[in-house]
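Visitor: quick one: sequence plus predicted model below, questions after.
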Amino acid sequence: MSELMSSIDQRTQLVGENRLELLLFKLGTRHTFALNVFKVREVITVPFMNQIPGAHKNLKGVTNYRGASIPIIDLRAAIGIKLTSDNYEPENVIITEYNRSVQGFLIGKVMHIINTSWSDIQPPPTVAGKNNYLTAITDIQINDSSELVEIIDVEKVLAEIVEYDTSISDDVLDTEISAHLNGKKILVVDDSATAHWQIRETLSQLGLEIIAVNDGLKALNLLRKWADEGKTVTDEIVMMFTDAEMPEMDGYRLTAEVRNDPRMSDLFIALNTSLSGSFNEAMVKKVGCNRFISKFQPDLLVEVVQQRMREILNT
């Protein structure tokens, strides 16, 4: 397993090229599921877990991982797949980092890693059941046949286990500036419905209206539509928050496209992503984002919006 994940550092160069690599695995069904490799720290065999009395039903326990206690979540149960056979036993744990936290997910068989393009990643169909926990889907070729791969919305899984507080600290809120934000609009680009909810619940407290789209290409088309209609993009929205990883077009490519269009090149863009670390800071500078924010930090969201409003008022 270590050989499978050993080259993750080299794989990070794909981010920003509108490409990604997916770790494929099974959950005891015929379906194939996936997570973005860039969010995976390691894949290990199922470790010893200490039980937590009164914990969420999908939290199977905690284990010691590199000197720290991390929660282990039953991914199959968390996305609503009912156990139809007594023969299924989790084989591995995917150690991931999301929203500045580390956790493990119980899974079945690990298959392999595929290299693909965000342009080949599509939003999931709007149907009930486990698809509520999918952030995207894609087709891959396995043994000369096409197979559907379902990419899991980990942020939604975590949001149902960890309660997120969207309140704003009193010492962060600038009532004078927030008065100018009332009724203004912000564009939020993210493929996670949970992320949309978090930002809307936070920034609506300032009277802001949220325009939400779920991929970079839709956002770019919307901005171009305004520009084609003769509208000034910065009059339509105060700023844009964008995720890094999305179907059709990632946030890095979106930012680069905006910067290359003189009709919208001065739009304030904040990268708001569950990915963390110095890599994103470097990518922000490379593509021209104004800020980088690791999810989910309501006070920091508010600080960024208020600072942008101060800049607008001072021009």
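Guide: Nice, thanks for sending it over. Numbering: from 1, shown residues only.

Visitor: going by C-alpha atoms from here, please, whenever you check contacts or count neighbours.
Guide: OK.

Visitor: in the stretch 151-300 of the chain, which spans are helices?
Guide: 154-159, 175-181, 193-203, 216-228, 233-236, 251-259, 278-287, 298-313 (DSSP state H, counting those that start in this stretch).

Visitor: put this next to the first one:
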Amino acid sequence: MLKPNKDSGFAHLSKIHPCLGGEAHHNFGRIHLPVSPACNIQCKFCKRDCNSNEERPGVANGILDPKDAVDTVRRALELCPQITVVGIAGPGDTLATPQAIETFKLVDKAYPDLVKCLSTNGLLLERYAQDIYDAGVRTITVTVNGVDPKIQSKIISHIVLDGKIYHGEEAADILIKAQLRGIAKISSLGVVVKVNSVLIPTVNDEHIEEIAKTVKEAGATLYNIIPLIPQHDLSHIPAPTCEQLDKARVIAEKYLGVFRHCKHCRADACGIPGKEDLSLKLYGVINERLETFSHG
């Protein structure tokens, strides 16, 4: 089966995907379906919570059942006809449980013309790359905060892989290698890969060039550097300044195109980024409480 050309695909997608292109960011919307309940890594900046008032990743009102996804997309399009993207960004990791892929299959059948976009920490990306592609996903975001185990071990507390918990540099090494293999495999299928990095002063702020170079070699097309939200185990580290953020982006731009419009979206965001968030109108309050979260 022929696969789409990734470069030509990106040129088209960047015009209609609000998280890939600046012009699209201001004119098109996305709907995030919060169907993923669990996470397989613990980031030190990840604060678990369930509410309707914080605008950040890893937060949603509750978990949506995959069987309700198609109707949710229909209602989202009624609220915001400019929606072009159906995304799943948590609130846990999208590949830690089967709900995300199951949801994309249902949505792709009902809305084949909408762009499907998945966000993941990448630990299981290689394992599920073909399933992701077969479910209609053509854009993916992988959060890579370090490609050196010594640095990555300062950012994650542990990972859980096939029922076993790993800590420290061993966990970091497993995660990094899995991320890079996953990026290589999914990009080889023609899927556009954007890499997110959380910029953490004194931890990975001098490491961005190495990340950009490494993920580019693995097959990434676009880079998004977002500022740390000081919380959880990294609450003592201040958010990067505008100058630090700009410096990192300029350095990264030597290797990859850099997306500069990220809004730290919730896992149940709906609408055009930066404008009215329609998630409460769409979801109300879902009764099932969340158990685990991922920064995504």
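Guide: Here it is on my side, so go on. Worth saying up front: this structure is predicted, and the values here are computed from it rather than measured.

Visitor: TM-score of the superposed pair?
Guide: TM-score for the superposed chains, counting by TM-score structural alignment, normalised by the length of structure 2: 0.29, backed by 126 aligned residues with a CA RMSD of 5.2 Å.

Visitor: that older thread, wait, which of the helices of the stretch 151-300 of structure 1 is closest to L187 of structure 1?
Guide: helix 216-228 (8.1 Å; CA to CA).

Visitor: if we can go back for a sec, return the most buried member of the helices of the stretch 151-300 of structure 1.
Guide: helix 251-259 (a mean of 22; mean count of other CA atoms under 10 Å).

Visitor: other SSEs contacting that helix?
Guide: With contacts taken as 3 or more CA pairs under 8 Å, 6 or more residues apart in numbering; DSSP states H and E, helix 251-259 of structure 1 sits against helix 216-228, helix 278-287.

Visitor: TSV for these, including distance to N92 of structure 1?
Guide: Putting these into TSV (distance: least, CA to CA, whole Å) gives the following:
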stretch	distance to N92 of structure 1
helix 216-228	33
helix 278-287	28
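
Visitor: show me the one of those that comes nearest S69 of structure 1.
Guide: Using CA to CA, the nearest of these to S69 of structure 1 is helix 278-287, at 23.8 Å.

Visitor: list the helices and strands the closest one packs on?
Guide: Other helices and strands packing on helix 278-287 of structure 1, by 3+ CA pairs under 8 Å, 6+ apart, are helix 251-259, strand 291-294.

Visitor: what comes up buried for the shortest one?
Guide: Pointing back at strand 291-294 of structure 1 there. F292, I293, S294 (16 or more other CA atoms under 10 Å).

Visitor: contacting residues for the first one?
Guide: What it means is F292 of structure 1. For F292 of structure 1, the contacting residues are A270, L271, N272, T273, N280, E281, V284, by CA atoms under 8 Å, 6 or more residues apart in numbering.

Visitor: with the residues you listed in mind, which one is nearest to E303 of structure 1?
Guide: For the contacts of F292 of structure 1, the nearest to E303 of structure 1 is A270 (11.7 Å; CA to CA).

Visitor: count the neighbours of the closest one for me.
Guide: 24 (other CA atoms under 10 Å).

Visitor: hey, where'd the strands end up in the stretch 101-250 of structure 2?
Guide: Remark: strands assigned in the stretch 101-250 of structure 2 by DSSP state E, counting those that start in this stretch are 115-120, 137-143, 156-161, 164-167, 192-199, 222-227.

Visitor: can you put these in a markdown table and add mean neighbour count?
Guide: Listed next are the strands of the stretch 101-250 of structure 2 as a markdown table, based on neighbours: other CA atoms under 10 Å:
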| stretch | mean neighbour count |
| --- | --- |
| strand 115-120 | 25 |
| strand 137-143 | 24 |
| strand 156-161 | 20 |
| strand 164-167 | 12 |
| strand 192-199 | 25 |
| strand 222-227 | 23 |
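
Visitor: and K216 of structure 2, which of the ones you listed is closest to it?
Guide: Between K216 of structure 2 and these, the tightest spacing by CA to CA is seen for strand 222-227, at 8.3 Å.

Visitor: for the closest one, packing partners?
Guide: If contacts are counted by 3+ CA pairs under 8 Å, 6+ apart, strand 222-227 of structure 2 sits against strand 192-199, helix 242-252, strand 257-259.

Visitor: can you do 7 Å?
Guide: If you count contacts as 3 or more CA pairs under 7 Å, 6 or more residues apart in numbering; DSSP states H and E, strand 222-227 of structure 2 packs onto strand 192-199, strand 257-259.

Visitor: make CSV out of the helices and strands packed on helix 278-287 of structure 1 and add distance to V102 of structure 1.
Guide: Below are these laid out as CSV (distance: least, CA to CA, whole Å):
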stretch, distance to V102 of structure 1
helix 251-259, 23
strand 291-294, 14
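
Visitor: I211 of structure 1: which of those is closest?
Guide: helix 251-259 (16.1 Å).

Visitor: and the helices in the stretch 1-150 of structure 2?
Guide: 6-13, 22-27, 69-79, 99-110, 125-134, 149-152.

Visitor: among those helices, which is nearest K194 of structure 2?
Guide: So among the helices of the stretch 1-150 of structure 2, helix 6-13 is nearest, using CA to CA, at 10.2 Å.

Visitor: give me the angle between that closest one and strand 222-227.
Guide: Angle, helix 6-13 of structure 2 to strand 222-227, by axes from the mean of the first three to the mean of the last three CA atoms, to 10 degrees: 60 degrees.

Visitor: in helix 6-13 of structure 2, what's buried?
Guide: Residues of helix 6-13 of structure 2 classed as buried by neighbour count (16+ other CA under 10 Å): K6, F10, L13.

Visitor: and the closest residue to C270 of structure 2 other than its chain neighbours, what does it touch?
Guide: Computed as CA to CA, 6 or more residues apart in numbering, the closest residue to C270 of structure 2 that is not its neighbour in sequence is I31, at 4.4 Å. By CA atoms under 7 Å, 6 or more residues apart in numbering, the contact set of I31 of structure 2 is A76, I83, V85, V86, G87, A269, C270, G271.

Visitor: how about L75 of structure 1?
Guide: Per CA under 7 Å, 6+ apart, neighbours of L75 of structure 1: F105, L106, I107.

Visitor: how far away is it from E311 of structure 1?
Guide: From L75 of structure 1 across to E311 of structure 1, the span is 44 Å (CA to CA, to the nearest Å).
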